[in-house]
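Enquirer: From the sequence below, what's the structure:
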Amino acid sequence: MKKTKWIILTIIIACQLIVVLDASIMVTAIPQIGRALQMSATSLTWVQNAYILPFGGFLLLGARAGDLLGRRRMLLIGIGLFSLASMLAGLSPTAEFLLVTRAFQGFSAALATPAALALLSASFVEAKERAKAIAMYSAVSAGGGSVGLLLGGFFTDFISWRVGMFINVPIGIALLFMVHRFIQQTGTRAGRFDLGGAIVSVFGMSALVYGFVQAADRGWGKPETWISFAAGIVLLAAFVLIESRAAEPIIPLRLFANRQRSGAYLGRFLMVGGNFSLFFFIPQFLQNVLGFSSLEAGLAFLPFTVAQFGMMYLIPGLVQRYGNRKVLMAGLLLAIIGTLWMSRIVTVQAQFFPQMFILLTIMGIGAGMVFQPLTVLGLTDVDPQDNGAASGLINVAHQSGSSLGLAVLISVFHVAVHTDQPSKMQFAHGVSNAILGSVLFITAALVATLLCFLPARQAFRTSALPEK
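Expert: Model prediction:
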């Protein structure tokens, strides 16, 4: 791989890393944020979802903007706004200000991320180079969350949770310089923005997430809970209608015509729905039940992180020998086994070593085997004019799965706990139930991929894109 390509790949991976980190870097700081800004346990979930929802909801608009205005330009705009939003979030004097700036961060990330992935697809066209680049990108996308836990814990214990936001500023400035220096200007073309579709999709997903949070906070029988669910369903149905009629939709529905692509999007949505929630619940269990500090809770995820990143180097060989399909299925099975076992040992008597250590390693290996095949399959047979939309849709599935999965499993947790001030035993019971819910999400991902991929007659090859 040429030196310039390595630099471009470094820029893309660094950009992806900071936006993925910010989905989890606040998790180990949640107890401190709650005390500093006087936020309740339920409202603290919005520290995550305020970032994830606009990130996922505006990704397709960001992808469209990259197609029309130029991907290099949108990458520069996205990184610049993300750096500004991060600085403001770090300065937050109130809970409301923090949530608004987190949403601003998410919107900015939605502009940068699809541009970065589309630039990767355009820069690496040779099969082996693209496979290697996608493997590295997928490892960062999947493993960045656990790195965020570690960094967030370190900053929280030794400096302040606010540093987790401030650190994005110098990184963003460095990335702006490197993008300007090493990435050439990309083409633009005439077209229209599907702003209505983007806004309806964001409000639809937000209404569903809000419904689950309301159910956890006030109960399933409250009218506002079901009104929120109904609004979410109606808005998402309206979104599909808008996309089917729009001259230039942010999601061309033809992307779902390929069964493998559809399975990859659905499988990613469900896998992340179960997997991301572990980053929220397990650190809370380690701190609130086992007495870990914020840093110790972040360090506890090192087995997961090391295993997941380690798979980055093994995946190309495994795919070459066994094919994407078998590697994907094996990874999902390992993730299910590790997560199910974890749900059984999360008690007040739990010991981190060796049980949780071993299981986090197994879960990390499983996750590390899943995301590269899903990324590859999500870009299968995409027409050049749809590269941006397909890249955005991969990330939409990732972020939407994160937000909805977390909202669902927080509701499961609160139903099991029945109180705002749970004892250690009650807290452990709630976390155990939530992790069991993660198992159901990942199992559903396995079923979805089986249904979409097993009937296919072709074998997946070592190339970055499966053959027809």
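Enquirer: okay, CA-based contacts and neighbour counts for the rest of this
Expert: Fine.
Enquirer: I figured residue 79 was touching residue 113, is that so?
Expert: No: counting by Cα atoms under 8 Å, residue 79 stays clear of residue 113, with 9.2 Å between them.
Enquirer: Which neighbours do the two have in common?
Expert: Overlap between the contact sets of residue 79 and residue 113, as judged by Cα atoms under 8 Å, 6 or more residues apart in numbering, is given by residue 15.
Enquirer: so how many other residues sit close to residue 456?
Expert: 12 (other Cα atoms under 10 Å).
Enquirer: and if you look at residue 348?
Expert: By other Cα under 10 Å, neighbour count at residue 348 equals 16.
Enquirer: Quick check: closest non-adjacent residue to it.
Expert: residue 425 (5.9 Å; Cα to Cα, 6 or more residues apart in numbering).
Enquirer: same thing with residue 191?
Expert: In space, residue 191 is closest to residue 68, 6.3 Å off (Cα to Cα, 6+ apart).
Enquirer: burial measure for the one you found, as a count.
Expert: 18.
Enquirer: what about it, helix or strand, and which?
Expert: Using DSSP states H and E, residue 68 falls within helix 41-69.
Enquirer: other SSEs contacting whichever helix or strand comes after that helix?
Expert: Sequence-wise, the next helix or strand downstream of helix 41-69 (DSSP H and E) is helix 71-90. With contacts defined as 3 or more Cα pairs under 8 Å, 6 or more residues apart in numbering; DSSP states H and E, helix 71-90 has these neighbours: helix 41-69, helix 95-123, helix 163-166, helix 168-182.
Enquirer: Can you add distance to residue 363 and give the ones you listed back as TSV?
Expert: Below are the helices and strands packed on helix 71-90 laid out as TSV (distance: least, Cα to Cα, whole Å):
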stretch	distance to residue 363
helix 41-69	22
helix 95-123	26
helix 163-166	26
helix 168-182	29
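Enquirer: Please generate a structure for the following sequence too, so the two can be compared:
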Amino acid sequence: MSESTARPGSATDPGSRNRTLILTLILAVQLMIAIDITVMNMALPRIQQDLGFSPAGLSWVLNAYTLAYGGLLLLGGRMGDILGHRKALVIGVALFTAASLLGGLAQSSWWLLAARAVQGIGGALAAPSTLAIVVTTFREESARNRALGIFVMASGLGTAGGLLLGGLLTDAASWRWVLLINVPFGLVVALLAPRFIPASQVQRGRFDVGGALTATLGTTAVVYGFVNAAERGWSEALTITAFAVGVLLLAVFVAIEARHRQPILKLGLFAHRDRSGGFLVFICSGAAMFGMFFLLTQFVQEVLALSPFGAGLAFLPMAVLMFIVPAQVTPRLVTAVGAKPTMLTGLAMITAGMAWLTAVSAGSSYAGAILGPMLLFGAGVGLLNPPLTGTILASVPPQDSGAASGVLQAVGMIGGSVGTAILVTIFGTSIRNATPPPGLDEATRASTVLADAVAAACVGGALFAAAGFLLVLLVIRSTKRTAPAGDPAPATS
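Expert: Modelled structure (predicted):
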């Protein structure tokens, strides 16, 4: 039965739905997608040992997912409109689940990376439909607000909980279970969704496949250029070719979007000064935060010798502040001083945290070198993202609000991937050119080289955060003292 031909009183009739069960299924999908953004971080050192990744190449375990997810997110939203949200959700969850199984069984680096990319594709197809199904299922305003509040909480819980879950599973069993745990939950959702989630109206339209492919492949080529530069140098032929192909594909993407009748990216969304500036700030903050996750998960395990679960606990203070600050502090501060000063305060904290990390060394301790930056990141992101989201969406016409929200999430993911690649370039180059003091034993030498590389890369992270601060200061205009938007923040992912 198609989505547009549901019979009254049938399993696809919204009037017969158990809304609690529908919300439970949607939350399961959202948790799987959000968890997989961070869950692999704690498993990275073990994955490197088992599958033989290079220090720079290891970043692809994260970027293969985020590039596919962010690059195809807008196409996934369009597919939900044309195919029906339930169908897009089921297809996406089925792909995500199959890829999780294949990734958990991976015997080589390329096998794992291919599975991670397919996971990202599945997530991009399913994620836009989750929110759409919540909105159409809960039609009364009070019920919808409660459901959306739970949905947003699940997004944040998944992102933060992924760090703890990844560490726990890696410690208790194997890094493979970080992926395999998705399989039973995905199967349950894929089997129950067609029965219990109501059908949605489908729309006529065309898929902007050319735009989606050129955007994703162009960004991937640029990221590959940075990672290859870290491993083989800037003058290597493959590095130059990757950058050239990436720039060419992104130029083609812009040309396609300017001419397509139903583009996945409306270029007019970037015409507004505050909106375009806000998107750039999300790229900068996402680059700093994604890069920080990649670097510190290795530092706390390889240099501080924490177990994967201990490494997850090390991030807990930051995660707690990411929950508390947006709910309790940010709305009051925005009301008192306005959105722009609040954003500047958050970015100043993120910049200070990254600058603090430039001093880490092989002799650093968690309390002395890591805890302080963690607290600054948690508070800074909590102050930055809600008013920044509100600033971007405030000037969007109602008919474009869905497209703008999708761009916001995609920008955060792609910015994080490109930023991670740039910081990994610094990280890998530092390792390749390292000259530690003579006389060190092998373990101390390895810790020294890695710690110095983390410190060098964090200089780049501090520059990203500082660039975001300057963009808010010079580009975004002062805004009214209104409560910030409560949307989940892409940059924390």
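Enquirer: any idea how far residue 288 of the first structure is from the alignment partner in the first structure of residue 456 of the second structure?
Expert: When the first structure is aligned by TM-score structural alignment, the residue opposite residue 456 of the second structure is residue 433. Applying Cα to Cα, to the nearest Å, the value for residue 433 of the first structure to residue 288 of the first structure is 16 Å.
Enquirer: Those two: which has the busier surroundings?
Expert: residue 433 (23 against 17).
Enquirer: Confirm for me that that one is in contact with residue 416.
Expert: Yes: using Cα under 8 Å, residue 433 of the first structure is in contact with residue 416, at 7.0 Å.
Enquirer: Check which helix or strand the residue nearest to residue 348 of the first structure maps to.
Expert: Assigned by DSSP H and E, residue 425 of the first structure falls in helix 424-453.
Enquirer: which element is the counterpart of residue 201 of the first structure in the second structure on?
Expert: In the second structure, the residue matched to residue 201 of the first structure (TM-score structural alignment) is residue 215. Using DSSP H and E, residue 215 of the second structure falls within helix 209-232.
Enquirer: buried stuff in that helix?
Expert: If you call a residue buried by 16 or more other Cα atoms under 10 Å, then helix 209-232 of the second structure has these buried ones: 211-231.
Enquirer: what does stretch 346-353 of the first structure give?
Expert: Neighbour counts over stretch 346-353 of the first structure (16+ other Cα under 10 Å) mark 346, 347, 348, 352 as buried.
Enquirer: just stretch 453-468 of the first structure next, same as before
Expert: Residues of stretch 453-468 of the first structure classed as buried: 453, 460, 461, 462, 463, 464, 465, 466 (neighbour count, 16+ other Cα under 10 Å).
Enquirer: Just say helix, strand or coil for the third one.
Expert: When you say that, I think you mean residue 461 of the first structure. Secondary structure, DSSP: H, G, I helix; E, B strand; the rest coil: residue 461 of the first structure is coil.
Enquirer: Quick check, it in contact with residue 323.
Expert: Yes: contact status for residue 461 of the first structure versus residue 323: in contact at 5.7 Å, counting by Cα under 8 Å.
Enquirer: what about residue 443 of the second structure, how many residues close to it?
Expert: Counted with other Cα under 10 Å, residue 443 of the second structure comes out at 10.
Enquirer: name the helices or strands packed onto the strand or helix carrying it?
Expert: Using DSSP H and E, residue 443 of the second structure sits within helix 442-474. In this structure, helix 442-474 of the second structure makes packing contacts with helix 273-298, helix 339-357, helix 401-432, judged by 3+ Cα pairs under 8 Å, 6+ apart.
Enquirer: okay, the ones you listed in TSV with mean neighbour count and distance to residue 464 of the second structure next?
Expert: Formatted as TSV, those follow (neighbours: other Cα atoms under 10 Å; distance: least, Cα to Cα, whole Å):
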stretch	mean neighbour count	distance to residue 464 of the second structure
helix 273-298	25	5
helix 339-357	24	8
helix 401-432	25	8
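Enquirer: of all those helices, which lies closest to residue 205 of the second structure?
Expert: Within these, the stretch nearest residue 205 of the second structure is helix 401-432; the backing value is 15.1 Å (Cα to Cα).
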